[in-house]
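K.L.:
the following block contains a protein sequence and its predicted model.
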Amino acid sequence: MTNLAPLTWQDCVQPDWQVSSRVRALITTRNGGVSEGPYGRWQDGAALPGGMNLGLHTGDDPAHVATNRARLLALAGQSRAAWLEQVHGARIVRADEVIAAAPGTEAPVQADASVTDRAGAVCVVMVADCLPVLLCDGRGRAVGAAHA
């Protein structure tokens, strides 16, 4: 894992939306990480090493998930994020409170959305067969991410 190229913005999908320049958003793909097996990247119908799995709840090697999360945070220029475990419910949490309570890659809080009005607080939502819903007020002072 020491010879990995850094994750780049080209490895991710960025929304084309008209929001404040204070707000950044990205969506990862399966590619650009270190996960293997069923959590690996897909090429020509086969799972290969290099998957970008971010979920500790999936059964993936926790060390791979930690590395993938660190790669994503490095790309975003952040050190911590509000990692959630989506449960298909209605719970919404404040990202800054989640970050303060469980920094790093510890077991995430069970919720389906996070919001914040704190600059630098990162809202994360993980999706596989569902869609992310990204929210922002017109001035970029409050943002949110929800699992649909």
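P.N.:
Great, that's in hand. Numbers count the residues shown, from 1 in each chain.
K.L.:
switch to C-alpha atoms for all contacts and neighbour counts from now on
P.N.:
Noted.
K.L.:
residues in contact with stretch 37-45?
P.N.:
30-32, 34-35, 47-53, 60 (C-alpha atoms under 8 Å, 6 or more residues apart in numbering).
K.L.:
try this one side by side with the last:
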Amino acid sequence: MRNAFAFMAPHWPAPKNVKALVTSRERGGSKPPFDYFNMAEHVGDNPANVAMAREDLQNFVGKNQPLLWLNQTHSTRVAESFTPNIEADAAVAFNSDYACVVMTADCLPVFFCSEEGDKVGVAHAGWRGLADGVLEATLDKLNIEPEKTLVWLGPAISSKHFEVGDEVRQRFVEQLPQSFDCFEPSPFRLNHYMADLYQLARLKLAERGVDQVYGGAFCTYAERKRFYSYRRDGQTGRMASIIWLAE
């Protein structure tokens, strides 16, 4: 059935004109292993099913606010105008002309808005993006006073399931010594660590003075029926995280 899909909304004290959601995989038209509401064109799914899912999502958001789909490459580039398929891993908006979108399947979607409700953004933050500064780049484009910035951390892989090598740990610890506590020795392999993306993001935001941070209690790997997980499944779909300013 068209328009029959599930999603979750951020739990944060955003102004009423700020709208946001994360799609889930619970209902839709895609077949396994992309079942059911895959947003990604590049993962091997039937293009017709992806197009239908994107159309359903667009209809829900509203035709007058086109979805800005990005070509994501784990960069720190931020789209700040409606340029479809621009190479970027974050997007910001200062009006109601379009909706900002990123896709994830374990990486962390980070939502931003101002207390005044005049600026919004969303970033795709895997460990590379976090280390390279995608959150900082997004904050720079938004240019909101830190104490007036609201952030919501959407569904990502939890530290229980996210194993990384020592080189990843070292990279963060060299940047932020306090990030040492975001890594626990892996029970699976020597010289590997279980990384906490949520806490790493909080530390990065705190360095910029942003302390109104919500969310961060999900696990895409563990919640199989609700979320896609690349680390768990390999070939799989992608969720979409969307934020926009209502007219």
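P.N.:
Received, thanks. Please read all numbers here as calculations on a predicted model, not as lab measurements.
K.L.:
ok so, going back, by neighbours, which of the contacts of stretch 37-45 of structure 1 wins?
P.N.:
Comparing the contacts of stretch 37-45 of structure 1 by number of neighbours (other C-alpha atoms under 10 Å), Asn53 comes first, having 30 neighbours.
K.L.:
mind listing what the closest residue to Gly165 of structure 2 other than its chain neighbours touches?
P.N.:
Distance criterion C-alpha to C-alpha, 6 or more residues apart in numbering; nearest residue to Gly165 of structure 2, sequence neighbours excluded, is His192 at 4.5 Å. Contacts for His192 of structure 2 (C-alpha under 8 Å, 6+ apart) come out as 163-166, 185-186.
K.L.:
please, which helix or strand holds the most centrally placed residue in structure 2?
P.N.:
Closest residue to the average C-alpha location of structure 2: Pro109 at 1.5 Å, with C-alpha atoms, centre = their mean. According to DSSP states H and E, Pro109 of structure 2 maps onto strand 108-114.
K.L.:
what span of structure 2 lines up against stretch 125-133 of structure 1?
P.N.:
Aligning stretch 125-133 of structure 1 against structure 2 (TM-score structural alignment) gives residues 102-110.
K.L.:
out of the contacts of His192 of structure 2, who's nearest Thr83 of structure 2?
P.N.:
Of all the contacts of His192 of structure 2, Thr83 of structure 2 sits closest to Val164, with 33.9 Å by C-alpha to C-alpha.
K.L.:
which SS class is the closest one?
P.N.:
Secondary structure for Val164 of structure 2, judged by DSSP: H, G, I helix; E, B strand; the rest coil, is strand.
K.L.:
list the buried ones in stretch 81-92 of structure 1?
P.N.:
Residues of stretch 81-92 of structure 1 classed as buried by neighbour count (16 or more other C-alpha atoms under 10 Å): 81-86.
K.L.:
mean shift of the strand holding Pro109 of structure 2 relative to structure 1?
P.N.:
On superposition with structure 1, the mean distance recorded for strand 108-114 of structure 2 (mean C-alpha distance after the TM-score superposition for structure 1) is 0.6 Å.
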